[in-house]
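S.K.: Okay, here's the prediction I keep looking at, along with the sequence it came from:
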Amino acid sequence: MVSIEPSKDDAFLDLLLSAFGDSVLLGESIPASCHSDWTGHAACRPLALVRPTSTQEVSKLLQLCNQHRRAVVPQGGMTGLAGGAVPTAESVALSLIKLSGVENVDQDAATLTVRAGTTLQAVQDAAIEAGFCYPIDFGARGSCQIGGTLSTNAGGHGVIRHGMTRDRVLGLEVVLADGRILDLMNSMIKNNTGYDLKHCFIGAEGTLGVITRAVLRLAPPQRESRTLLCALRDYPAAVSLLHRLRGTGLALEAFEVMWQDFYAMSCEWQSNQSPLPPSYPLYVLCEVEGDASHLEMVLAAALETGEVQDAVMASTIKQAQELWAIREATGEFPVKLAPINFDISLPIAKIGDFVEAAGKLLTHRWPGIRIVNFGHIGDSNLHLTVDSNSLTENTSATHHAIETDIYGLVGEYRGSISAEHGIGLLKREFLHHSVRPEALNVMHALKQTFDPNNILNPGKVLS
């Protein structure tokens, strides 16, 4: 344990050390990975990092911090993209990394009970071992923690069929700001006993309570699936293809849309040859569960009508992985771009119009700006990314102006400024574009009720 210079915080730090011993890290012992999330926004070393090993220890920590009015910032795998787990120099970072492990898989009920610090990958592996699957999935599966996916109501590739994280949760254990442990560990699908309080904490980004355990709904094991990449003439053709696939009896696992700007850039980054020429306006990557001959008939019909211009179907697992590698190029964004990321939702019919309007708006104000568009349009989710390296004046003021324009346009389209990554710090000032004043007032009232001293992740979601 490192020593620190005497300061006004000494008495409180002594209490932490006395209560939690080696579970407390101070000063340079705190890993840099706990200073910010994947955005790198406002990186800051917290006053202390505490790593409880049990729900009781989380309760004890929150009780102590509440008593001394110390801010607590819950942290999971730090893979967030909204600044929701960024600490301040005066805060206590609460890492759930030691509160991990799958406790139980109930094969009769098809549920899994897990501690919040467990990675998504570990949950998926446990489900598969038991003969099921946990269908929430995205690229950060090996790093992100279940508590974080619950706190942000994470989405991912399979939302079109399986829903958001909220739809996979039956029960929670939550520690409130004053240390009380709220046992909501329901394991039954039917339980209609008044207010379903768990939904207050899913998507709340640790501002109302700290999730420590969960009961998750599992799905049947995935049958053999087919991966298909299609080239299309325009956005309406993508919507038509979505309707066609949904209406054929095939189980649509993923429907990923990539505009030409994204596809061409991603293929340029890949070492292998592009599976389809990068000259089409739009590309759709589909994951479909069902009979191959049935899918081939559906594809042939779409090609005949001109709905699909060209297509390639993976015949091996390796080929499927290569097709998915095009879509998952987003993992390279922090290295190869200086990204300003927008994770938004819009009515499906208007997404194409929004992409066009946003492009015109940004290129008019910042000629030469580089924009890439992609998303899971079957669940209304569009990702728009600006490479700030393409800006003549790459300043924080310019970044803010771009955010102001895009989120204002989202408001005009009656969309959501956050589809699956939360609000955190980065979107807080723009929340009014998607949440009306009356609803914002109720959100503030909930915060006051659950956390009257404002110690839980203060400044996140709500100002």
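M.R.: Noted; the coordinates are in hand.
S.K.: going forward, measure contacts and count neighbours with C-alpha atoms only.
M.R.: Will do.
S.K.: Neighbours of Ala109, how many?
M.R.: The number of residues packed around Ala109, counting by other C-alpha atoms under 10 Å, is 12.
S.K.: Summarise which helices and strands the biggest helix by length in the chain is packed against.
M.R.: Using DSSP state H to define each element, the chain has its longest helix at helix 396-412. Here helix 396-412 touches helix 351-365, going by 3 or more C-alpha pairs under 8 Å, 6 or more residues apart in numbering; DSSP states H and E.
S.K.: rerun at 10 Å
M.R.: Here helix 396-412 touches strand 339-345, helix 351-365, strand 381-387, going by 3 or more C-alpha pairs under 10 Å, 6 or more residues apart in numbering; DSSP states H and E.
S.K.: Name the next helix or strand following it along the chain.
M.R.: As assigned by DSSP states H and E, the chain's next helix or strand after helix 396-412 is helix 437-450.
S.K.: how about that following helix: buried residues?
M.R.: Across helix 437-450, burial judged by 16 or more other C-alpha atoms under 10 Å covers Met443, Lys447, Phe450.
S.K.: Tell me who's in contact with the first one.
M.R.: In other words, Met443. Going by C-alpha atoms under 10 Å, 6 or more residues apart in numbering, Met443 touches Cys200, Ala204, Val435, Pro437, Thr449, Val461, Leu462.
S.K.: then this one, side by side with the first:
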Amino acid sequence: MSALLDELTRIVGATHLLTGIDIPPQHCTDWFQTHSCEPRALVRPGTPDEVAQVMAICHRHDQPVTPQGGLTGLVAGAVPAQGDVALSLTRLSGIEELDTSAGTITVLAGTPLQTVQEAARAAGLLLAVDLGARGSCQIGGNVATNAGGNRVIRYGMFRDQVLGLEAVLADGTVVGSLNKMLKNNAGYDLKHLFIGSEGTLGIVTRAVLRLHPMPLSCCTAWCTLPDYDTVVSFLRYAQSRLAGTLSAFEVMWPDFHELVTTRLPDLRSPVASNGLQVLIEVEGSDSDRDMAMFCKLLEEALEWGWLQDAAIAQSIKERQAFWSLRDAVSEFPLIWSPYCGYDVSVPIGAIGHFVTELQSALRERFPHCEHVHFGHIGDSNLHVGVHLDRQWGLFPEAEIDDCVYGLLRNYGGSVSAEHGIGQHKKAYLGHSRTPQELALMHTLKHAIDPKNLLNRGKVLA
């Protein structure tokens, strides 16, 4: 142990190799604080080369390593296992190049998402993925978890923003290409080994991200619809009429809408109608034209009886108020503890039936529970929250997991839409992946990390 720490200290310096009580507590747990384990040491390399040297040393000593980014994950994917060295990428921060001709930005993995967004915006460009944790989450973690967010319906997941990638393997080998070209079919596209692999195959150190033209207009409305089938009809019609400008389509069931408007005193619904609530947003290039097209869409939907009510944001403040309702989920740990949240995917046409069946199953098995359902829908993503007051005894999270994931399996859904597997969901990965797929995952892991040093105990059981 002493020899290992001495070697690591020579690479990163004494101030960036911490042990014992000097390790900040956030490096020992996850955002929900459901898993906790103090690492053997915390090492904070400052360059990609230092990451490679650290991994080469740990490989020589057979020392397992847990990569850590902004520590905003929700599945305990960055919580160290007992005896691991935690490798933080916080110091590996900075923008190396912004190429307006290619529409790309090359960044170090520890750079916060918001920093990259602001740099792109200053150049008149858009980094399309946006998350609530933008100020804390890091690009390396976004890549490693294939982050999603509210704009996936238009721009795709984080995978779709990555053109080039550099990663360090378990033995310290640096692999990857900082490609800036949209078309490049020269052999295997190795970056996809690391995107979404949650640090189990390699540690992302650099990324070349695709940028888009910055939208010049934004139209936002809050609508009420009578049922899920009408929601799907409205979604498809909006996609067909809005010429590729639909950037958000957030759906909230009545249980979610009631909770956030009655338990959170500062939030008010922009409509009086009950039903399924839809937050729809369009980003385009011509304010007058886009607003006219947007209003016509809403008028037609009202005439046809699809919309029971609708409110169009007339200012940035009103738009922010609409989004505050949708983003109120961040307050759940304060007003609704204990609770468990689920991030799943279901084929779009089946989501309504899934929610109805799940609500019935939850009420039957947990008569005193409260639940909420909401999601992006246009990309198949549904979020579920379940709460039971402490007066009813120990919180039955495992039983609720079985209820949600068991039903999900019947629908051919995914146990993880955008937060990964980590430790929380690995027991249920087989609900969404075949035995053959799992076997291939194990084969890849063994081939690339035969000593099982990188983020052991995550993703694969």
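M.R.: Everything's here; your move. Since the structure is predicted, the reported quantities are computational estimates derived from the model, not experimental observations.
S.K.: name the element the corresponding residue of the second structure for Arg246 of the first structure belongs to?
M.R.: In the second structure, the residue paired with Arg246 of the first structure is Gln239, using TM-score structural alignment. For Gln239 of the second structure, the host element (DSSP H and E) is helix 228-241.
S.K.: swap in Pro270 of the second structure?
M.R.: Pro270 of the second structure belongs to no helix or strand, assigned by DSSP H and E.
S.K.: ok, back up a step: thought the match of Arg246 of the first structure was touching Phe294?
M.R.: No. Using C-alpha atoms under 10 Å, Gln239 of the second structure makes no contact with Phe294, being 11.4 Å away.
S.K.: what does stretch 173-192 of the second structure rub up against?
M.R.: Residues contacting stretch 173-192 of the second structure (C-alpha under 10 Å, 6+ apart): 48-49, 51-53, 55-56, 99, 102-106, 143-144, 146, 159, 162-169, 194, 202-210.
S.K.: okay, and it goes to which residues in the first structure?
M.R.: With TM-score structural alignment applied, stretch 173-192 of the second structure matches the range 180-199 in the first structure.
S.K.: Ala140 of the first structure matches what in the second structure?
M.R.: Aligned by TM-score structural alignment, Ala140 of the first structure pairs with Ala133 of the second structure.
S.K.: mind listing what that match touches?
M.R.: Neighbouring residues of Ala133 of the second structure by C-alpha under 10 Å, 6+ apart: Gly70, Leu71, Thr72, Gly73, Pro112, Leu113, Gln114.
S.K.: cool, Arg161 of the first structure as well?
M.R.: Pro135, Ala251, Leu252, Glu253, Ala254, Phe255, Gly378, Asp379 are the contacts of Arg161 of the first structure under C-alpha under 10 Å, 6+ apart.
S.K.: Once you drop chain neighbours, what's closest to Trp392 of the second structure?
M.R.: Nearest residue to Trp392 of the second structure, sequence neighbours excluded (C-alpha to C-alpha, 6 or more residues apart in numbering): His368, at 7.8 Å.
S.K.: just how off-centre is stretch 165-182 of the first structure within its chain?
M.R.: Centroid displacement of stretch 165-182 of the first structure relative to its chain, using C-alpha atoms, centre = their mean, to the nearest Å, is 18 Å.
S.K.: can you give me the strands for the stretch 101-250 of the first structure?
M.R.: Using DSSP state E, counting those that start in this stretch, the strands of the stretch 101-250 of the first structure run over residues 102-106, 111-115, 169-175, 181-184, 210-217, 225-232.
S.K.: and Ser95 of the first structure, which of these is closest to it?
M.R.: Nearest of these to Ser95 of the first structure, taken as C-alpha to C-alpha: strand 210-217 at 10.7 Å.
S.K.: equivalent range in the second structure for that closest one?
M.R.: Using TM-score structural alignment, strand 210-217 of the first structure corresponds to residues 203-210 of the second structure.
S.K.: what's the average distance of that stretch to the first structure?
M.R.: Aligned to the first structure and superposed, stretch 203-210 of the second structure gives a mean residue distance of 0.2 Å (mean C-alpha distance after the TM-score superposition for the first structure).
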